[in-house]
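> Could you look at this predicted model? Sequence included:
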Amino acid sequence: MESQIFELQYALDTFYFLICGALVMWMAAGFTMLEAGLVRSKNTVEILTKNVALFATASIMYMVCGYAIMYGGDLFLSGIAGGDTLVEDALAASAENGFGGDSVYSAASDFFFQVVFVATCMSIVSGAVAERMKLWSFLLFAVVMTGVIYPLEGSWTWGGNDVFGLFNLGDMGFSDFAGSGIVHMAGAAAALAGVLLLGSRKGKYGPNGEIRAIPGANLPLAALGTLILWMGWFGFNGGSVLKLGDIASANAVAMVFLNTNAAAAGGAVGALILARIIFGKADLTMLLNGALAGLVAITAEPSTPSALQATIFGVIAGIIVVLSILALDKIKIDDPVGAISVHGVVGLFGLLIVPITNPASTFIGQIVGAATIFAWVFIASLVVWSIIKLVIGLRISEEDEYEGADIAECGMEAYPEFIR
């Protein structure tokens, strides 16, 4: 009887993992639509190509070496085979963990859930460097980011390994439930390194330091992308519970879903109100980034806050992201979609508020963990970007930038009937 109950629990937890992984994979569509909406029409095909290609690249590189670096094991997933789903293997694993205790599920489902996270991290970079980076330079960086840079910092956090053999973040009280720092801030750190070497878009800043707005071509697509991301985030955070097949886990999943939605709502409202105060108008792009900011902030710990606390955290995140976007513009860091602010600045905020509701974490541990993730990803990315710049260059020519990356990089236009 116990074996039958376990089989059902094993199947349910594996199925839940796969469904949540599929939701996170759908976030790739969200990033694609959001970025396609916030760039100019002449750069649409290139941004679409980049987002689909980076997901494929991440899937391959994480299979080749990323998963092994992050969690140990064999390259090319050679240690994951169909046999890991056999009842006797699963029962043996359950006996080690305690029946009804730690999660026990198919190793293949675990890989699938993890690979969509690394693709999400790389998607963050895409928007920040949009409209002026060479497509193949970006994809070359994606190979290193998804195969080495992200997996290594993931091994120090979710993997539980010591940082270069020096200290253990978990022992210091570092906690990041679903990746405010591990995924989102890491992506922003890589993006920042690229943006600093790349420079701003032509015409973004005037000779006297004035900031010139460059509106996106399709705000309906941007809104659609944000709502897709909002939906996908339930898999991102909910799946990170890692288990569903018992009452305690089911309640935890429900609370994570509730808090994820509450934080997004708070972020949207906070950003909308602040934008109204500053600009005198309801700014749709700030509203969208506010919702995403709320989602990023709650990702570090969506299980322990109350719904009211999650909403308040979201409101603060929405306010922070508006101020951050304006501040980065003032220092001429050109980020067409606000990715560095949404995922980097708010990702840090998300890490720092974890100890407020989760006593197992410490402020010192969160600060050290955040500094470790940022320093490693930023420095490693800066080195890789610099090598790529030296070898093949990072930026398209001024003429190609004027004509648009679509023709220069992809040889086609997204909206030819409107351009001709």
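Received, thanks. Only a predicted model underlies this, so the values are computations on that prediction, with no experimental measurement involved.
> C-alpha from now on. contacts and neighbour counts both.
OK.
> Give me the spatial nearest neighbour of residue 320, chain neighbours excluded.
In this structure, residue 320 finds its nearest non-sequential neighbour in residue 346, 7.0 Å apart by CA to CA, 6 or more residues apart in numbering.
> residues in contact with that neighbour?
The contact partners of residue 346, by CA atoms under 8 Å, 6 or more residues apart in numbering, come to 293, 296-297, 317, 320-321.
> Selection in ChimeraX covering whichever of the residues you listed are buried, please.
This is how ChimeraX selects the buried members of the contacts of residue 346, with burial counted by 16 or more other CA atoms under 10 Å:
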select :293,296,297,317,320,321
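> The structure to be compared is supplied as follows:
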Amino acid sequence: MLTAFVRAFKTPDLRRKILFTLTVMAIFRLGSFVPTPGVSYVEIQKCRPTGGQTNQFLGLANLFSGGALLQLSIFALGIMPYITASIIIQLLTVVIPRFEALKQEGQTGQAKMTQYTRYLTIGLAILQSSTFVTFARNPEQLFGPSCTNILTNESPVTLIIMVLTMTAGTGLIMWLGELITERGVGNGMSLLIFTSIAAGFPGSLWAIKQRDGRWDTFILVILIGFAIITAVVFVEQCQRRIPVQYAKRMVGRRMYGGTSTYIPLKVNQAGVIPVIFASSMLAIPGLLVQFQQSNPNPPGWVAWIAANMLNHGSPWYMATYILLILFFTFFYVSISFNPVEVADNMKKYGGFIPGIRAGRPTAEYLSYVLNRITVVGALYLALVSLIPLIAFVVINADQNFPFGGTSILIIVGVGLETVKQIESQLQQRHYEGFLR
């Protein structure tokens, strides 16, 4: 593998793409440390150590921003508005016929869908930046009671500039991601998410060492992490290949078809989307409790939510988390893979599954196989997502425990996809690639 990397850097155009990608990733990380105008860098550094523990519902957003959110930097929102916009547009494709028609138009329709995603990203960025600026005016809600003043000026002009700066930062991140996709290696947005999460790994690991104070626990966590990564890589590569045979047919004077291929159905067909959906839904109880903090006599349900739904070690929290992941896994797979559409396309081009009649029987067979695979994939996602919660209870680790949940799924998925793209680039130049 190391030899293949050396060969990749010896190829001029591939070396240029890799260096361009690394440069953009470095610019992205640099922007995570540049404070937004009106924010006191010195004061916010004093407040940061308690930020991740006092506000659990901000953990996911802070994870995707590489820690920039709790620093209120120009890239504080990170890639989260774009992820949310992409998910919303994808869900609306099932509901709005206009979006469904654009999806079927090919490259032209996809370009329009991308443009809609950009507009929605900017809108969400304005909304989220306004929310975080409001929190910044009351920093005890964002960082804890020990933090009282992180803004140098609270005039309306300064607050508007802060909102515009964070929104512009989101637009710049979106542009950087598209540049990587066009001129670099891999998917730009995925690589920026990968950069944000990977940047927090060393700090999270060292926090475990400082909290426990023992090297044997630190080494044990690293070994367990490697075992988890190995298992996740194995499952992410697993797929059920359904054989497809195409009949021979004459088109003019040429004969087409007669080939054999397969439909790859991954075990984790939904990717990391169900975990993101479940984490976002579990943030709602935290927001409800946040709004009730000013009430001197909060209702009983507020105390129950604070004791059970905001405590990561609570059985209620874990059970709700698992059920949400299972539900969103089946929901997302059902809207992303349509067996009826696949069966119709196969029938249109003369394809069939050996032993299965074309048309409705093929769709029923694909649905049957997909449901069985999705059960395994949903249980796998739930198990991986529980790892940080178990670590939170067993070793009192931070809520953003690196080896498990959203972070490990994204890092492994993006890493595998990027390696495959570099591998394909090498194979096009008649090299051996990463594996001999």
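Great, that's in hand. Source: prediction; values computed, not measured.
> And the TM-score between these chains?
After superposition, the two chains reach a TM-score of 0.31 (TM-score structural alignment, normalised by the length of structure 1), with 214 aligned residues with a CA RMSD of 7.1 Å.
> Show me the two of the contacts of residue 346 of structure 1 that sit farthest apart.
Farthest pair in these (CA to CA) is 296 and 320. Separation: 11.9 Å.
> so where do the helices sit in the stretch 101-250 of structure 1?
107-128, 135-144, 150-156, 186-198, 219-238, 247-279 (DSSP state H, counting those that start in this stretch).
> Tell me which of these sits nearest to residue 24 of structure 1.
helix 219-238 (5.1 Å).
> and of the helices of the stretch 101-250 of structure 1, who's closest to residue 383 of structure 1?
Smallest distance to residue 383 of structure 1 across the helices of the stretch 101-250 of structure 1 (CA to CA): 8.9 Å, for helix 186-198.
> now for that closest one, which elements pack on it?
helix 107-128, helix 363-391 (3 or more CA pairs under 8 Å, 6 or more residues apart in numbering; DSSP states H and E).
> Tell me which of those helices is the most buried.
Among these, ranked by average contacts under mean count of other CA atoms under 10 Å, first place goes to helix 107-128 (a mean of 24).
> Could you report the neighbour count for residue 94 of structure 1?
19 (other CA atoms under 10 Å).
> Tell me which other helices or strands the helix or strand harbouring it touches.
Secondary-structure element containing residue 94 of structure 1, defined by DSSP states H and E: helix 87-97. If contacts are counted by 3+ CA pairs under 8 Å, 6+ apart, helix 87-97 of structure 1 sits against helix 2-38.
> For the helix it packs on, buried residues please.
6-7, 9-38.
> For residue 136 of structure 1, which of the helices and strands packed on helix 186-198 of structure 1 is the nearest?
Nearest of these (CA to CA): helix 363-391, 9.8 Å.
> got the angle between the closest one and helix 135-144?
Angle, helix 363-391 of structure 1 to helix 135-144, by axes from the mean of the first three to the mean of the last three CA atoms, to 10 degrees: 140 degrees.
> Run the chain-centre distance for the longest helix seen in structure 2.
Using DSSP state H to define each element, structure 2 has its longest helix at helix 360-394. On the basis of CA atoms, centre = their mean, to the nearest Å, helix 360-394 of structure 2 sits 17 Å off its chain's mean C-alpha point.
> and it, which residues are buried?
Neighbour-count burial for helix 360-394 of structure 2 flags 362-363, 365-367, 370, 373-374, 377-382, 384-392 (criterion: 16+ other CA under 10 Å).
> Report all helices and strands that it contacts.
Applying 3+ CA pairs under 8 Å, 6+ apart, we find helix 360-394 of structure 2 packed against helix 315-336, helix 339-348, helix 405-428.
> what's the angle from that helix to helix 405-428?
Here the directions of helix 360-394 of structure 2 and helix 405-428 differ by 120 degrees (the same axes, to 10 degrees).
> Can you list the buried residues in the strand or helix carrying residue 90 of structure 2?
Using DSSP H and E, residue 90 of structure 2 falls within helix 80-95. For helix 80-95 of structure 2, burial by neighbour count (16+ other CA under 10 Å) applies to 80-86, 89-90, 93.
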